[in-house]
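Trainee: Here is my input, please return the structure:
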Amino acid sequence: MAARTAISAAQLDRTLGVWQRGRDSAYRSLAGSLRTLVLDGRVPVDVRLPAERELSAVLGVSRTTVAAAYEVLRTEGFLASRRGAGSWTALPAGRPMPVAGLSPFPTDSGGVIDLGVAALSAPEPWITTALTAAVAELPAYTRTHGDFPLGLQVLRQAVADRFVQRGLPTTADQIMVTNGAAGALSLLLRQLAGPGERIAVESPSYANALQAIRLCGARPVPVPLAEDGWRLDAWAGTLRAAAPSLAYVIPDFHNPTALVMPEEQRAELVSLARATGTQLIVDETMVELSLDPETPLPLPLAAFDRTGSVITVGSAGKTFWGGLRIGWIRARPELVQRIAADRASLDVCSPLVEQLAVRHLLTESLPEVLAHQRRRVTEQRDALVAAVHEALPDWTFRVPQGGLSLWVRTGEDGPGGSALATAAQRFGVWIGSGPRFGVDGVLERFVRLPYAQPPEVSWEAVRRLAAAAATEAVPAPAPDFSLL
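Mentor: Now for the predicted structure:
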């Protein structure tokens, strides 16, 4: 059996951040914080934890405290142990998962409102119409082997045409269809990043992308975002000092902050990356989710690149529906061909029916779908903003003009993000705590709140969050300089 991945006591200490809560005993506070790390995915399942003596020395608590915390987690099913093999993280058997879009709110069946996922339910009737059209077109492909590593030509052309409409000349041979944006990023990291490779990332950044970078053995190097956007002086310093081979950025309705990078900064970032030999991977997953149709979006970041070295990742998941699981890569044709050749040993290709459906949505229904999405997302955003202002008036945030989430700084006298996420579970709400979106446990004063739920669900979720926050009298965490 392969050796389990281990996390050192020093790493776990950094990831825990401020874990002691005023009303709980030390061992219960430690157990609750460790549980949250597992549920957040910041400590994956089946990772070996430090020995009790080692962790107690680093945390500055007694070994009895760590032993009692580990015992709580074993009893709950979040920890498994075997004499001589140590203890490793686990999930309880049969643990119920959160239900997205839960409404009405059950009070007697353990229902959970999921604010951990920033994704919309399907816009109808367009999804059903597109899938029906796709099935009708399928017979033209069933006479083939069905294996198209680059993606169907009709979809590659439709994606290329959409880039052209947005001001970026693109041909179909620059496009590869993937299994969502996550699949696109995984294929790129597999091709371009080796173990120990440095990859510059924004702080905060998309939690699943950070996890993908770690899982490929690379090292994310954080570059802090300011509250109003990107600091190009910080990017210049990081690119020169760390010499990362890659950088992963989200310039359009950034996840989780919903910020948009101005055009002049896009040009400067491309110039900085070219000067230091850093290849940019640009995540455009949220690009179509503008809530202000009167204000045109900046040109795609790749439009400022004359060498073809900027790689763009996109997806149908946020624009249309995540259940379609179709994404794409825009890159130099030779890189596209290399990735496609490598793909045979990973996931081979993307499902044909979903590709045909996305082609239909892009070419036949895009204006109507975007108008529909804009109306409902605006209503959902406004409801969440009003709910937080009313129930949690000391929480602060920018009101985004697009994207799917609020990036919220919690009140100074209340719990930090990790403690709040733990407490919220007891009130039937799942949220993403700030450290999920950072490197090494920073951003403890933040939470991400998606406005992907109907207004009545958001109101109820915030009511529950306010109740959870009121139960958590905790010391303020250490000062957070990540957004300064």
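
Trainee: hey, let's count contacts and neighbours off CA atoms from now on
Mentor: Fine.

Trainee: quick one: the strands in the chain?
Mentor: Per DSSP state E, the chain carries strands over the ranges 79-82, 86-89, 113-115, 175-178, 198-203, 219-226, 229-230, 246-249, 279-283, 311-315, 327-330, 405-409, 429-433, 446-450.

Trainee: what's the closest of those strands to Gln265?
Mentor: strand 229-230 (7.9 Å; Cα to Cα).

Trainee: For Arg463, which residues are in contact?
Mentor: Ala387, Ala391 (Cα atoms under 8 Å, 6 or more residues apart in numbering).

Trainee: quick revisit: pick the most buried one from the strands of the chain.
Mentor: Here the criterion is mean neighbour count by mean count of other Cα atoms under 10 Å, and of those the winner is strand 175-178, at a mean of 30.

Trainee: Second chain to compare with the first, below:
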Amino acid sequence: MTDALLGTRALRSLLGEWKDGGGPLYQALYDRIRLLVLDGRIPAGTRLPAERELAQALEVSRTLVTSAYRELREGGYTTSIRGSGSVTRVPGRANLAVDAVGGFLDFTKAIMPASPGIALATQRSMDDFGRYLQGPGYNFEGIPELREAVAARYTVRGLPTTPDQILVTTGAQSAIALLSRVLLARGDRALVELPSYPHAYEALAQAGARLVPVSVTPGEGWDESALEQLMRRTNPAVGYLMPDFHNPTGESMSAELRERTIDQATRAGTTLLVDETSGELDIDRVGSLLPFAAYATPGDERSVVTIGSVGKTIWDGLRVGWIRAEPGLIRTLAAARPSSDLGTPVLEQLIVTRMLPDMPSILDGRREQLREGRDRLEQLVDERFPSWSAPRVAGGIASWVGLGSAVSSQLALAARAEGLLITAGPRFGLDGALERFLRIPLGYPTAQLEQGMDALVRAWQTIMRNPMPGAQAFGDVA
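Mentor: Coordinates of the predicted model:
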């Protein structure tokens, strides 16, 4: 049995313009639901609407919906449970129709390879590990030496910080979830960017928030007028922002906009959750902006809570992040933490403590990797996809590529058949929008980037042989 029921209105919104394909409508419906399951917009274990209800909502025959549901069941994307109807599941790789030799190339994660210094830091951390073996093995706030190292790093970057302002978490996602649970009551509004990091949407929604989006556009950045109006009119309890190398657009806020946003948040009683996990991944904009909280005037500091991590700089496998906030909130968060986890593993904290002093040299290496990836991606897009646009980004982990047509979901499905896993644009939005965009990561080795782009060429050729008529109207929109 499952308690998760997807309503007909919600599914209809997620489906978007699914009827615009050139093949049979039942196949188009099957393909769209299949992608929604694969990229997580419909979580595994969700009960789909009854066939009759969905047919009425979509204004199609029940036979069509029955055929689509049958394809989903035979493909391993749903299972039939007595009394619950069709419940979604993610099939094992053996059930996925993929022709690629050697499995999938995974572009769904915008990550960097492990930093070369991790192995040595791990060996040296074992010298420090012994003194923790006599203790309980967990600490709600984090080990003292890592809190000191994180605080020192902020201070060096221009934001004076003390260790009692730091709480170490099990990655940035754990920080977002903990803050959402502590700062939000059910029904509170949460201001979010559109597009944005999808797991932040999920954490905020799971805490009961109603999401209020403000757009971030490649080449233009934040809709400043809408941001100000939404802050004033909706009084959101929290606002989740990525002001540096925004994921996925790569945009960064100006110093002036940072100051205005903090002022508006203070007036509205909004706590800004500022995700700076990519904030130091400069390519061209080295050191020109301070951490976001440094732009707060005296009295406004409590409006800004900073989320950090070593996932994008050192290695995602370490799962070490942190929260920077005023000491009172840190104590509140530490008290609330045990219901979800009892602390971050000690050895990983010791490794990060060892590596943080070397961050300048680590970032130099990351800068070269990202510059190589960005420049090669721009070259490949220019050569192979004349209708696409890859905006020039000054840093960050990905490029938010414009496709010229509303075919992102269709392209992601076709790419899967070529051995490439890539996330369709709507995964980064709300209610099925953003079909004209595709996020392509910049941190992969050049050979893998080229392999992935080769797969996208083949996938693009496949969908262009069977174009979406409704998408052609968007072909020349900049």
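
Trainee: just to revisit the earlier point, could the strands of structure 1 go into JSON lines alongside distance to Ser290 of structure 1?
Mentor: Below are these laid out as JSON lines (distance: least, Cα to Cα, whole Å):
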{"stretch": "strand 79-82", "distance to Ser290 of structure 1": "43"}
{"stretch": "strand 86-89", "distance to Ser290 of structure 1": "40"}
{"stretch": "strand 113-115", "distance to Ser290 of structure 1": "21"}
{"stretch": "strand 175-178", "distance to Ser290 of structure 1": "24"}
{"stretch": "strand 198-203", "distance to Ser290 of structure 1": "21"}
{"stretch": "strand 219-226", "distance to Ser290 of structure 1": "21"}
{"stretch": "strand 229-230", "distance to Ser290 of structure 1": "17"}
{"stretch": "strand 246-249", "distance to Ser290 of structure 1": "18"}
{"stretch": "strand 279-283", "distance to Ser290 of structure 1": "15"}
{"stretch": "strand 311-315", "distance to Ser290 of structure 1": "15"}
{"stretch": "strand 327-330", "distance to Ser290 of structure 1": "19"}
{"stretch": "strand 405-409", "distance to Ser290 of structure 1": "12"}
{"stretch": "strand 429-433", "distance to Ser290 of structure 1": "23"}
{"stretch": "strand 446-450", "distance to Ser290 of structure 1": "15"}
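
Trainee: so which of the ones you listed gets nearest Thr142 of structure 1?
Mentor: Nearest of those to Thr142 of structure 1, taken as Cα to Cα: strand 175-178 at 18.8 Å.

Trainee: By how much does the closest one deviate from structure 2 on average?
Mentor: Compared with structure 2 after fitting, strand 175-178 of structure 1 deviates on average by 0.2 Å (mean Cα distance after the TM-score superposition for structure 1).

Trainee: With adjacent residues omitted, what lies nearest to Leu36 of structure 2?
Mentor: Taking Cα to Cα, 6 or more residues apart in numbering, and ignoring the residues beside it in sequence, Leu36 of structure 2 has Ile42 as its nearest neighbour in space, at 5.4 Å.

Trainee: that older thread, for Gly60 of structure 1, find the nearest of the strands of structure 1.
Mentor: For the strands of structure 1, the distance to Gly60 of structure 1 is smallest for strand 86-89, at 20.1 Å, taking Cα to Cα.

Trainee: Check what contacts the closest one and list those residues.
Mentor: Strand 86-89 of structure 1 is touched from outside by 38, 43-51, 78-81, with contacts defined as Cα under 8 Å, 6+ apart.

Trainee: Let's see that with 6 Å instead.
Mentor: Val45, Asp46, Val47, Arg48, Leu49, Phe78, Leu79, Ala80, Ser81 (Cα atoms under 6 Å, 6 or more residues apart in numbering).

Trainee: out of those residues, who's nearest Ala6 of structure 1?
Mentor: Arg48 (4.5 Å).

Trainee: what does stretch 121-140 of structure 2 rub up against?
Mentor: Ala334, Gly343, Leu350, Ile351.
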